[in-house]
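1. Here is my input, please return the structure:
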Amino acid sequence: MSAHIRRLKGAVPLVSRACRRAYATAPASTSLPPPRLNYKNIADNVVYKATNAMNRKSRVTLQTVQDIARTHTEVKNVTNQLNARRNTRSMIGERIRRAAQDKDGKAKEEAMAEATNIKKEITALEVTLATLEQRLLELALAIPNDTHPDAPLGPEEAAVTVATHGPQPIPADPQRDHVTICKKLGLLDQESGATISGASWVYLTNEAALLEMALTNYALSIAVKHGYTPVMPPDVVRADIAARCGFQPRDDQASQIYDVSTSSSTSQDLILAGTAEIPLAGMFANKIISSTSLPRKVVGLGHAFRAEAGARGADTRGLYRVHQFSKVELFAVTDADSSDAMMAEMACVQTDILKGLGLSLRVLDMPTEELGASAYRKTDIEGWMPGRGKWGELSSLSNCTDYQSRRLHIRYRPEASATSPLPAGALPFAHTLNGTAAAIPRLIVALLENGVVFDDAGEPAGLALPDVLRPFWLGGAPNTRIDISWR
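-> As a prediction, the model looks like this:
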């Protein structure tokens, strides 16, 4: 039966159900073990966790965190009772064996009766423990990651500019509106997109299609030069994997997900990935990585699908916010002590890519209300878009610490040495980071609005494009349909 695609109303409940179903019923070959969350850390820091959630506009309340702490205590108590009963069962089993050897019928009968009773108690405790553990998991999954102490507090407007790059922004000018430019130069077919797929689905045509391919290969080349392994990931992922990566919309009314499950795949909920970050993270799921091979750095090209794209007002004009777009994504796995340094390194890769395009840029330290559930710290790079008369986000970069790895079971094995023996106990969880190398439609908007060339009548006649793209232009030279110059 063919797959059906439907827009989901209220993505959070669906993703939560998918996770619970995967944890509880899916066969081992198609699902990961339940997440290994740090319940003790939550229970020991109730006020901080609740305040942190409030600062991030999470729906988690103080009551929720208190419930987690109480349930964690109940789990420990029931676990202790269960262990005690199991120990008693072992001792009764030994009594039964001794009674059988001594041919003491009465002693054996008494021990067998006790064994029956203790078995009932153990079964009841096991059921109680399973229920409590499931409740504890469901409550704790909603807790967002901790927040870097230097992250600005508040909404988007509280973002702090930490750096600027490129030329001075040119004046805002509605004549530079990218939609107008695209119509004049034949670069965008919105009408066919609306007919075939609906609003906010588009066709890139002519030089815009070539520009997408040039930008994609340019960004990949820079990432590979910085040591990233190229990957072509799948665009379809299990909803469970997306949820484990932290894709939990705050607003029940704003769907972010396209469901592509088939009626025959009842054990799996398949979705279109909102970003290549999800399948890239999934590459490392349930793996133990030697610390000597860290960091692991990959760059993937994928299509990003955003079902909520049509709900953002003026941003839905043209290419700025569409339901499907190409995106080159950076992803890294590090040990727990190296993620801050890796974030700085990834920021350099992003800056290299965007500075090479000659755009006016500003780097923002994003505030708490703009952090997704998984992000410990997040920076955005915005580009000046004179036709829109405002800055627009071109890329983002997040350090997710161990948030994703605890859910995806990504661990590493530290290297032992004479002065640093292997630690006792469980292997540590890795840290994961993700960053945009190139969100293609946004880059096209910025390049068109900054690079449009007008004729004597003031009409768009051509484009001035950055010279770094020339080696990646299909055929090695621009199509001569419109005037393209390299700068």
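
2. can we go C-alpha only for contacts and neighbour counts from here?
-> Noted.

3. quick one: R442 and R388 touch, right?
-> No: counting by C-alpha atoms under 8 Å, R442 does not reach R388; the two are 11.7 Å apart.

4. Wasn't P478 part of a helix?
-> No: counting by DSSP: H, G, I helix; E, B strand; the rest coil, P478 is located in no helix; its state is coil.

5. The nearest residue to D189 once chain neighbours are set aside and D177: what is the separation?
-> Using C-alpha to C-alpha, 6 or more residues apart in numbering and skipping the chain neighbours, the partner closest in space to D189 is Y203 (5.0 Å). Distance of Y203 to D177, computed by C-alpha to C-alpha, to the nearest Å: 18 Å.

6. which of those two has more neighbours?
-> Between Y203 and D177, counting by other C-alpha atoms under 10 Å, D177 is the more crowded of the two (22 against 16).

7. Correct me if wrong: the more buried one contacts A446.
-> No: counting by C-alpha under 8 Å, D177 does not reach A446; the two are 9.9 Å apart.

8. Overlap of the contact sets of the two?
-> Shared contacts of D177 and A446 (C-alpha atoms under 8 Å, 6 or more residues apart in numbering): none.

9. For the helix or strand L132 falls within, name the packing helices and strands.
-> Secondary structure assigned from DSSP states H and E places L132 in helix 105-140. Applying 3 or more C-alpha pairs under 8 Å, 6 or more residues apart in numbering; DSSP states H and E, one finds that helix 105-140 contacts helix 62-102.

10. Before we go further, R250 is sitting in a helix, right?
-> No: read with three-state DSSP, R250 is coil and lies in no helix.

11. To check against the first, give me the structure of this:
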Amino acid sequence: MIDPKLLRDEPDRVRAAQAKRGLSADVVDRAVAADAARRAAIGRFEALRAEQKQLGKQVAKAQGEEKQQLLARTKELAAGVKAAEAEQAEAEQQWQAELLAIPNLAADEAPAGGEDDYTVIEHVGEPAQFDFEPRDHVELGRILGAIDLERGAKVSGSRFYFLTGVGAELELALVNLAMAQARETGFTQVIAPSMVRPRAMEGTGFLGQAADDVYRIEGQEMYLVGTSEVPMAAYHSDEILDAESLPLRYAAFSPCFRKEAGSHGKDTRGIFRVHWFDKVEMFVYTTLEESFAEHQRLLGLEKRFLDKLELSYRVIDTAAGDLGLSAQRKFDCEAWIPTQGRYRELTSTSNCTEFQSRRLDIRGRFPDGTKPLATLNGTLCAIPRAIVAILETHQQADGSVRVPEALRPYLGGREVLEPVTRP
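-> This is a model prediction of the structure:
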């Protein structure tokens, strides 16, 4: 959540941030009013408690009728204190609810507007050109014996799939390549749980605007995560970390689950947009001051990985209205998908500043006291989308696919994936 002091001292700045996202400022007004009501309730409770304590001292010294009058007042005051305490608790709860509904303030540098108002920062590489009609990843997956969509739908429903043969080998190769890069660049490798309690999901902002895309386990207070950002953000919840240990950098592998609510009719062919996929996610804890440089570092690592896959891509600065609840700024790397004739998101990295750590009570211990830390996340490799880009970019006329050089050691030295059926 945002800093309550910021809401109290600079509400117009928060209203302007809402406008930049294309959102109403009503939630800010409600939060300001709830804060005023909360502080008034605290004042009433504390005044009554002070009177109650003072009365207790007078009762101890009083005698006779005076004591009986004071005792009667004490009884009356006790009921008032109890009511004031309940009022204070209710006001606190209402204020917290309103505060949690306010997104992180978008960076000044982030473009204003919605999904289509991004800014292109750079293009890397030239889109693949072919002297034959390129096949899409669905057809290539069939020819290579790599992707089985029909049986995925039979077993689990639409937007599910099996990776078979070289498809399964490709996934493992990509995971190993991603984890090797993470290890070499100072990240601790993690295998993260894919089921979390509500606090972890809410603490990362995924029960807000993204709630419709989250799978809840019926009959249990558990959720399936859509990204290992969720368990990794909660990993150090309710902890105070020593400043000397920062930054803490993790690279987590986990399955991810998404309802893909609102995507009806989009990307229904193939494995680009699915309900389940595996992913390697980078996650960092650092100071607010260092978070901006760390954000650029995560972007650089994502670009390095896409370079290893020999893909053409562009980097965009996501518009404020397309940011998640927790993000202050987000960069996407979008790879060129030949048969779609456009760039599609493969990775993203977000600076969530102190937003998640305030919700999850994650602080650092510094010479001048404790304060919330900044959290950042970045996709190193979302497996299905990486496979889509590799197959389509490196395909050859006979249906075979050239293996990027960096992946070859993880595929037994293979330079080409050969068809197992006729094109």
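
12. Trace G392 of the first structure over to the second structure, please.
-> Using TM-score structural alignment, the partner of G392 of the first structure in the second structure is R344.

13. swap in R470 of the first structure?
-> Per TM-score structural alignment, R470 of the first structure is aligned with R408.

14. can you tell me which residues contact that match?
-> 414-415.

15. and G186 of the second structure, what does it touch?
-> So G186 of the second structure contacts R249 (C-alpha under 8 Å, 6+ apart).

16. so it, which of the three states?
-> Three-state call for G186 of the second structure (three-state DSSP): coil.

17. The first structure: which residue goes with that one?
-> Looks like G186 of the second structure aligns to G227 there (TM-score structural alignment).

18. and what of R38 of the second structure?
-> Counting by TM-score structural alignment, R38 of the second structure lines up with V75 in the first structure.

19. Report how many residues lie close to that match.
-> So V75 of the first structure, with other C-alpha under 10 Å, has 19 neighbours.

20. Assess the claim that it and L129 are in contact.
-> Yes: contact criterion C-alpha under 8 Å: V75 of the first structure and L129 qualify, at 6.3 Å.

21. hmm, back to that, for the match of R38 of the second structure, what are its contacts?
-> Contacts for V75 of the first structure (C-alpha under 8 Å, 6+ apart) come out as 129, 132-133.

22. Go through the residues you listed and flag the ones preserved in the second structure.
-> Checking the contacts of V75 of the first structure against the second structure (both residues aligned by TM-score structural alignment, their matches' C-alpha atoms under 8 Å), the contacts still present are 129, 132-133.

23. Tell me the one of the residues you listed nearest V162 of the first structure?
-> Taking C-alpha to C-alpha as the measure, V162 of the first structure lies nearest E133 of these, at 43.3 Å.

24. looking at the first structure, where would I find the counterpart of the helix or strand where V280 of the second structure lies?
-> Assigned by DSSP H and E, V280 of the second structure falls within strand 276-286. Using TM-score structural alignment, strand 276-286 of the second structure corresponds to residues 324-334 of the first structure.

25. once aligned to the second structure, how far is that stretch on average?
-> For stretch 324-334 of the first structure, the mean distance from the matching residues in the second structure following superposition reads 0.4 Å, by mean C-alpha distance after the TM-score superposition for the first structure.

26. How far does that stretch sit from its chain's centre?
-> Stretch 324-334 of the first structure sits 10 Å away from the centroid of its parent chain (C-alpha atoms, centre = their mean, to the nearest Å).

27. if I pick the residue lying farthest from the centre of the second structure, what's in contact with it?
-> Going by C-alpha atoms, centre = their mean, the residue of the second structure most distant from its centre is G64, 66.7 Å out. Neighbouring residues of G64 of the second structure by C-alpha under 8 Å, 6+ apart: there are none.

28. Against S192 of the first structure, how distant is the counterpart of it in the first structure?
-> Matched across to the first structure, G64 of the second structure falls on G105, judged by TM-score structural alignment. Relative to S192 of the first structure, G105 of the first structure is positioned 88 Å away (C-alpha to C-alpha).

29. V65 of the first structure too?
-> 50 Å.

30. before we move on, what about R86 of the first structure?
-> Computed as C-alpha to C-alpha, the R86 of the first structure to S192 of the first structure distance reads 68 Å.

31. How about I353 of the first structure?
-> 32 Å.

32. what about the two, which has more around it?
-> Set side by side, I353 of the first structure and S192 show more neighbours around I353, with 21 against 14, by other C-alpha under 10 Å.

33. That one contacts A439, doesn't it?
-> No: taking contacts as C-alpha under 8 Å, I353 of the first structure lies outside contact range of A439: 11.4 Å.

34. thinking again about what came up before, how much does the helix holding L132 of the first structure stray from the second structure?
-> Per aligned residue, helix 105-140 of the first structure averages 1.4 Å (mean C-alpha distance after the TM-score superposition for the first structure).

35. Going by neighbour count, list what's buried in the following helix or strand past that helix.
-> Using DSSP H and E, the helix or strand that follows helix 105-140 of the first structure towards the C-terminus is strand 160-165. Buried residues in strand 160-165 of the first structure, counting neighbours by 16 or more other C-alpha atoms under 10 Å, are found at 160, 165.

36. which residues in the stretch 151-300 of the second structure form helices?
-> Per DSSP state H, counting those that start in this stretch, the stretch 151-300 of the second structure carries helices over the ranges 166-184, 198-203, 229-234, 288-308.

37. how about whichever helix or strand comes after the last one, aligned to which bit of the first structure?
-> This points to helix 288-308 of the second structure. Downstream of helix 288-308 of the second structure, the first helix or strand assigned by DSSP H and E is strand 313-317. The alignment of strand 313-317 of the second structure onto the first structure (TM-score structural alignment) covers residues 361-365.
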